[in-house]
Each structure stands twice: as structure tokens, then as C-alpha cells.
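Colleague: Model the structure of this input:
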Amino acid sequence: MIQEKNGLLVIKGTKFYYVLMFLATVGFLIGCVFLIINGLKFNSKYSLFYLGGGILFTPFYLYLTLWSLHGFIPGKVLFKIIPGEATE
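Modeller: Take a look at the predicted model:
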């Protein structure tokens, strides 16, 4: 959602993107837990790949989730853009 206030372009998130971001971050974390659980069963020749992938990607997605939490606050301004010519 883009609004103009005092010559500034203010960009806020919409509820659709809040839901989409929540589903993505939670889905990735659930997927990593699923990989770890199935890797620990050792009933497939790919169990070590499941376990390794789950352990490798869990901290990465947890990091992304923690850094994106502040964007879930409804009505929070995500970006402020000052229109004008670009300077080098």
C-alpha cells in the first residue's frame, strides 16, 4: 500500500503479504523439522541427506524468520522514499 505524506512516498504492507510471509517462513521451518524427523528414522538410503539438509537449513530459515518478524506489525511503515533526482 503506497501513500503520499508531505512529499514522501510511504510504503506499508498489506494483509495479503503478511499472510504470505507468515506461511512461507513457518512452512520452511516445518519442512526442516520434517526433514530432520525423517532423517532420524534411517529407513531410506537418503536419510543422511534429509538429516544434513534439515540441520543445514534450519538455522538459515530461523535467521530469516527472526529478521522478518518486525515487518509483521500491522500498519508499520516498511519504506519511506523521498522523490527527487538521484545523486551519485
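Colleague: From here on, just use CA atoms for contacts and neighbour counts.
Modeller: Will do.
Colleague: next helix or strand past the biggest helix by length in the chain?
Modeller: Criterion DSSP state H: the longest helix present in the chain is helix 15-41. Using DSSP states H and E, the helix or strand that directly follows helix 15-41 along the chain is helix 47-68.
Colleague: Can you name every helix or strand that that next one contacts?
Modeller: Contacts defined by 3 or more C-alpha pairs under 8 Å, 6 or more residues apart in numbering; DSSP states H and E place helix 47-68 against helix 15-41.
Colleague: and this one, so I can compare the two:
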Amino acid sequence: MISLTANCTGTLARGQFEEVMLQSHDHTDAVLPAGVNLLDEVFTEILTEKGLCRDCEAAELIARTLFALFQSGVREKEVLRNLAMDYAEPEVREKSC
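Modeller: I've put the predicted structure just below:
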């Protein structure tokens, strides 16, 4: 199992996150309905906050990031949200709907 350490604000250095993203493929557990609901809730909150539609490139990046974080073991809503936004923010600004 992959261990992910974040500080109390849920931030993670970009290099550390990319390493976790690469390692996340080692975690093969299925995402159960409760996990899907959590990911959808966080995803929807981020899209609403950023004014993004669900079918744009920025939304796809956010979704992939959330899924990778979840597969790496991150299960807390605020930590998922903060880490996904920290990682995706530069791309979101460039690829907004």
C-alpha cells in the first residue's frame, strides 16, 4: 500500500504528487460506491467553485487527479480537494471551459 503524507493543509509538493501518481498503479482495489460518491462530491464542488463544465479538459484533469489520489489511499474529503487543486491549478487556469 502506498503511503501519502501531506501537511495539515493537505498540500503536497508537485514532485511528490507525481511520484504518488506513478506509484498509484500498484494499488488495485476497486472503487466502491461510497468512494465514487465521495469523488463525485469533491469533483462537483471544485467545478462549481472554478466555474467549469464537466466535459472540458480542465475538468478531466481534475477528475484524473482525484481518482489517482483516491487510489493512492487519500480518503479525506478536504485533503482530496486541497491536493487535487494544488496539483491541477496551473492547468485549470490554462484549460478552463
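Colleague: TM value for the aligned chains?
Modeller: With the length set by TM-score structural alignment, normalised by the length of structure 1, the two chains reach a TM-score of 0.29; 42 aligned residues with a C-alpha RMSD of 3.9 Å.
Colleague: thinking again about what came up before, report all helices and strands that the longest helix of structure 1 contacts.
Modeller: When contacts are defined as 3+ C-alpha pairs under 8 Å, 6+ apart, helix 15-41 of structure 1 packs onto helix 47-68.
Colleague: so how far is the helix it packs on from its chain's centroid?
Modeller: Distance of helix 47-68 of structure 1 from the chain centroid (C-alpha atoms, centre = their mean, to the nearest Å) equals 13 Å.
Colleague: and the helix or strand just after it, what does it pack onto?
Modeller: Downstream of helix 47-68 of structure 1, the next assigned helix or strand under DSSP H and E is strand 77-81. Here strand 77-81 of structure 1 touches strand 8-12, going by 3+ C-alpha pairs under 8 Å, 6+ apart.
Colleague: report the angle between the axes of the strand it packs on and strand 77-81?
Modeller: Going by axes from the mean of the first three to the mean of the last three C-alpha atoms, to 10 degrees, strand 8-12 of structure 1 is angled at 160 degrees with respect to strand 77-81.
Colleague: Tell me how many other residues crowd Gly39 of structure 1.
Modeller: By other C-alpha atoms under 10 Å, the residues close to Gly39 of structure 1 number 22.
Colleague: Give the buried residues for the longest helix of structure 1.
Modeller: Residues Met21, Thr25, Phe28, Leu29, Cys32, Val33, Leu35, Ile36, Asn38, Gly39 are the ones in helix 15-41 of structure 1 that count as buried (16 or more other C-alpha atoms under 10 Å).
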